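*Asks:* what follows is a predicted protein model with its sequence.
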Amino acid sequence: MGLFNFRQSLAIDLGTANTIIIKDGKVVLDEPSVVSFDVRSNQILAIGKQANEMYEKGNANIRTVRPLHDGVIADFNAAEQMIRGMIKMISKKRSWFSSALKIVVCIPSGSTEVEIRAVRDSSEHAGGRDVYLIHEPMAAAIGIGIDVLAPEGNMIVDIGGGTTEIAVISLGGIVKDQSIRVAGDVFTQDIVDHMRSTHGVKVGERMAEQIKINVGSVLQDLPNPPEEYAIWGADMKDTLPQRINVTYQEIALCLEKSIQKIEAAILKTLEETPPALYADIVENGVNLIGGGALLRGLAERLTARFEIPFKVAEDPLHAVAKGTGIALNHTDTFKFLIR
């Protein structure tokens, strides 16, 4: 009976781009949210990094799936298989997890009831007995050390892979929030479209992601600019290889419309924020987290635009996961968790 009473607890940041699992306060898994199947047998071939290496490179017998799009589950079966497989990856004693697994999973603040149910059902089918959900901005605030229960306004801008979450938090709740589906994946597509229209070459998502990492910027004048990034692409006219040197200035230009949409969402949130909380935000500044927070010049641009200090949080890629891990230890006291 001792084995069946053994209780394991996991915190899962189920992201569009990456899934992070925390156990006992430590990151035990950080893998791309990708799963590959054998088309003939529908059996799993790979999960996470191995599956991501197959993405856009598979043959007719391999189907590689990103189960989440725009921050929510798009392929229920693939998501369930991915979560189950990732749990197995960190468990040497598989049977322990199947008996009494407690899970806290973060979700976008703008999730619908259908989307929330999809996350809950996938987690339960993957072995979760007690499943709690937490909104991403709340998890992010907890993860960077903000006292979310205090009577004080704090603002989070979380630019992830599928969504940008903007929220004002006070007294253990989200006062005002915006969730828009303009984030890392849209930036990547912007770069794909730019390379096609400006240079006449075809590049895939993986290459566009590398461009974003190496020369991604939202300003055309940086004090410490990155060097040009050289890529090879297929010329759209004759499919011959073409070498392109990509600059940060042209990436800033091609991301402009998407960044303006994020600025508009921030402005709308600030406009709807109660005056007392607005004053707190001006004093405390705005915290930027998520992979999009690493775009060069973003904090400087937003600070100049809104005349409020914007700052990139320490370890912005793991802030949500860390906060979810802390929430895992406070399921009895954090009343804002969703059952």
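*Replies:* Here it is on my side, so go on.

*Asks:* hey, let's count contacts and neighbours off CA atoms from now on
*Replies:* OK.

*Asks:* wait, what's in contact with G297?
*Replies:* G297 makes contacts with S217, V218, L219, L222, as judged by Cα atoms under 8 Å, 6 or more residues apart in numbering.

*Asks:* and whichever strand or helix holds K268, what does it pack against?
*Replies:* In the assignment (DSSP states H and E), K268 maps to helix 256-271. Packed against helix 256-271, as judged by 3 or more Cα pairs under 8 Å, 6 or more residues apart in numbering; DSSP states H and E, are the following elements: strand 164-170, strand 173-180.

*Asks:* helices and strands around the following helix or strand past that helix, which ones?
*Replies:* Next in sequence after helix 256-271, counting helices and strands by DSSP H and E, comes helix 275-284. Using 3+ Cα pairs under 8 Å, 6+ apart as the contact criterion, the elements in contact with helix 275-284 are strand 154-159.

*Asks:* end to end, how far does stretch 95-110 reach?
*Replies:* The first and last residues of stretch 95-110 sit 35 Å apart, counting by Cα to Cα, to the nearest Å.

*Asks:* repeat that for stretch 30-47.
*Replies:* In stretch 30-47, first residue to last residue: 12 Å (Cα to Cα).

*Asks:* quick check: buried residues in that stretch?
*Replies:* D30, E31, P32, S33, V34, V35, S36, F37, I44, L45, A46, I47 (16 or more other Cα atoms under 10 Å).

*Asks:* circling back: buried subset of the contacts of G297?
*Replies:* Listed as buried from the contacts of G297 are S217, V218, L219; burial here means 16+ other Cα under 10 Å.

*Asks:* next up, a second structure to put side by side with the first:
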Amino acid sequence: MWFWSMGTDIGIDLGTATVLVYLKDKGVVLKEPSVVAIDRSKNKILAVGEEARQMIGRTPGNIVAVRPLRDGVISDYDMTEKMLRYFIRKGCAKRKISAPNVMVCIPSQATEVEKKAVIDATKNSGAKKVYLIEEPLAAAIGAGLDISEPNGFMVVDIGGGTADIAVMSLGGTVVRKSLKVAGDKFDEAIIRHIRNKYKLMIGERTAENLKINIGSACKGLRDLSMPIKGRNLITGLPDTIEITSEEIREALLEPVSLIAESVHAVLEKTPPELAADIMDQGILLTGGGGLLFGLDKYIESATGIKVKVAEDSVECVVKGTGKSLKLLNKIEFDGDMEVSLVEKCN
């Protein structure tokens, strides 16, 4: 049995691809892939996090590496609970503590059922009081924006499972949109393109390496190439081909354009005064998916508004999630705090 120390506040970015844990006065203490490796024959967890991620696509039949979150929400409740308990314990370094406040970020258009699943999983992992905060709001706080002011801010947070777009002012969200097109869909688009064009099957890790190392959202910004290995679908044998940045751009055109169109749609619904503020201050791009090379330029060309990629883009959400525990009186939570939500769902 282990406990949290009195007064410890914890922020958790429960992401589809990565889980980050933030401790009050410590900062970000853990960042690991949200993957669990299970021995199905014994119904036993073998590894969690980075160790489990290394097993993806490399395990025997009885061992499977699963991602318990899909498209920004919990798809496997039991695995999520166990994974969360493991990460919190590891992040806290097994210090003896009790009864913390925990703030967990969620997609901006999560349903009541999805919210309750997050709350229940977090409470069953040891938390006493749980709060929820929308990802764009957390990202804005983590990036250092003063969202309590009567000014309009626009944040585009692109994670592994969802892209969340929001216009905020006076501590609340004015216009929001969440779409299940983000880093995972980028990888799937690359896999599909290479399979269709070259009849070569590659894995998720290879697609992610292509995206990071030579990927681009804009034509002409990057001129790189990279050899990749996979299974030839015609011969059934291992094969190697060379892929260029331009081919990755073509593969990513559909998901990238969907995100840009959604940003445009949110701007169309934004009140004129706030739209003027956004024109002056620009759009803030956060999240791991937002680091796709040239994505800021693509959205900028689609909207005519300057786009800035946040510093520590990957950690913005978890930092804001942790810091927001100090701002409960300044932030509008839309009834997503634990007590009202549990009463509503029960």
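*Replies:* Sure thing, it's come through. Here the structure is a predicted model, which is why all the values come from computation and not from measurement.

*Asks:* related to what we said a few turns ago, narrow the buried residues of stretch 30-47 of the first structure to those in strands?
*Replies:* In strands, defined here by DSSP state E, the members of the buried residues of stretch 30-47 of the first structure are D30, E31, P32, V35, S36, F37, I44, L45, A46, I47.

*Asks:* will you turn those into CSV that also has distance to I169 of the first structure?
*Replies:* Formatted as CSV, the entries for these read as follows, by distance: Cα to Cα, whole Å:
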residue, distance to I169 of the first structure
D30, 27
E31, 29
P32, 29
V35, 35
S36, 38
F37, 41
I44, 40
L45, 42
A46, 39
I47, 35
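
*Asks:* biggest separation within those, which pair?
*Replies:* For these, the maximum inter-member distance is 20.4 Å, found between D30 and F37 (Cα to Cα).

*Asks:* pick the one among the contacts of G297 of the first structure closest to S258 of the first structure.
*Replies:* Distance from S258 of the first structure was checked for each of the contacts of G297 of the first structure by Cα to Cα. The minimum falls on V218, at 10.0 Å.

*Asks:* now for that closest one: which residues touch it?
*Replies:* I251, A252, L253, L255, E256, I259, L295, R296, G297, L298, R301.

*Asks:* JSON lines for those residues, including distance to G25 of the first structure and secondary structure?
*Replies:* Rendered in JSON lines, the data for these read as follows (distance: Cα to Cα, whole Å; DSSP: H, G, I helix; E, B strand; the rest coil):
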{"residue": "I251", "distance to G25 of the first structure": "37", "secondary structure": "helix"}
{"residue": "A252", "distance to G25 of the first structure": "37", "secondary structure": "helix"}
{"residue": "L253", "distance to G25 of the first structure": "40", "secondary structure": "helix"}
{"residue": "L255", "distance to G25 of the first structure": "36", "secondary structure": "coil"}
{"residue": "E256", "distance to G25 of the first structure": "38", "secondary structure": "helix"}
{"residue": "I259", "distance to G25 of the first structure": "34", "secondary structure": "helix"}
{"residue": "L295", "distance to G25 of the first structure": "28", "secondary structure": "coil"}
{"residue": "R296", "distance to G25 of the first structure": "30", "secondary structure": "strand"}
{"residue": "G297", "distance to G25 of the first structure": "32", "secondary structure": "coil"}
{"residue": "L298", "distance to G25 of the first structure": "30", "secondary structure": "helix"}
{"residue": "R301", "distance to G25 of the first structure": "34", "secondary structure": "helix"}
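
*Asks:* out of those, which is nearest to E272 of the first structure?
*Replies:* Within those, distances to E272 of the first structure taken as Cα to Cα reach their minimum at I259, with 20.3 Å.

*Asks:* that closest one pairs with which position in the second structure?
*Replies:* For I259 of the first structure, the equivalent position in the second structure is taken to be V256, counting by TM-score structural alignment.

*Asks:* ok, now G325 of the first structure?
*Replies:* Aligned counterpart of G325 of the first structure in the second structure: G322 (TM-score structural alignment).

*Asks:* can you tell me the closest non-neighbouring residue to its match?
*Replies:* The spatially closest residue to G322 of the second structure, leaving aside those adjacent along the chain, is G11, at 3.9 Å (Cα to Cα, 6 or more residues apart in numbering).

*Asks:* go on, P225 of the first structure?
*Replies:* Using Cα to Cα, 6+ apart and skipping residues adjacent in sequence, the residue nearest P225 of the first structure is Y248, 7.5 Å away.

*Asks:* what lines up with the one you found in the second structure?
*Replies:* Matched by TM-score structural alignment, Y248 of the first structure corresponds to S245 in the second structure.

*Asks:* ok, now S197 of the first structure?
*Replies:* In the second structure, the position corresponding to S197 of the first structure is occupied by N196, as judged by TM-score structural alignment.

*Asks:* returning to that earlier point: with the second structure overlaid, how far apart is the helix holding K268 of the first structure on average?
*Replies:* Average distance, helix 256-271 of the first structure versus aligned residues of the second structure after superposition (mean Cα distance after the TM-score superposition for the first structure): 0.9 Å.

*Asks:* next, the buried residues of that helix.
*Replies:* So helix 256-271 of the first structure, judged by 16+ other Cα under 10 Å, has buried residues E256, S258, I259, I262, E263, A265, I266, T269, L270.

*Asks:* any chance of those in TSV, plus distance to L68 of the first structure?
*Replies:* TSV is the format used below for those (distance: Cα to Cα, whole Å):
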residue	distance to L68 of the first structure
E256	25
S258	20
I259	22
I262	21
E263	25
A265	22
I266	24
T269	26
L270	29
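
*Asks:* P67 of the first structure: which of the residues you listed is nearest?
*Replies:* Comparing these against P67 of the first structure with Cα to Cα picks out S258 as the nearest, at 23.4 Å.

*Asks:* and the residue nearest to the closest one when sequence neighbours are not counted, what does it touch?
*Replies:* Closest residue in space to S258 of the first structure, ignoring its immediate chain neighbours: V182 at 6.6 Å, by Cα to Cα, 6+ apart. Contact partners of V182 of the first structure, counting by Cα under 8 Å, 6+ apart, are G162, T163, T164, S258, K261, I262.

*Asks:* how close does the residue with the largest distance to the centre of the second structure get to N213 of the second structure?
*Replies:* The outermost residue of the second structure relative to its centre, with distances by Cα atoms, centre = their mean, is T235 at 37.4 Å. The span separating T235 of the second structure from N213 of the second structure equals 28 Å under the rule Cα to Cα.
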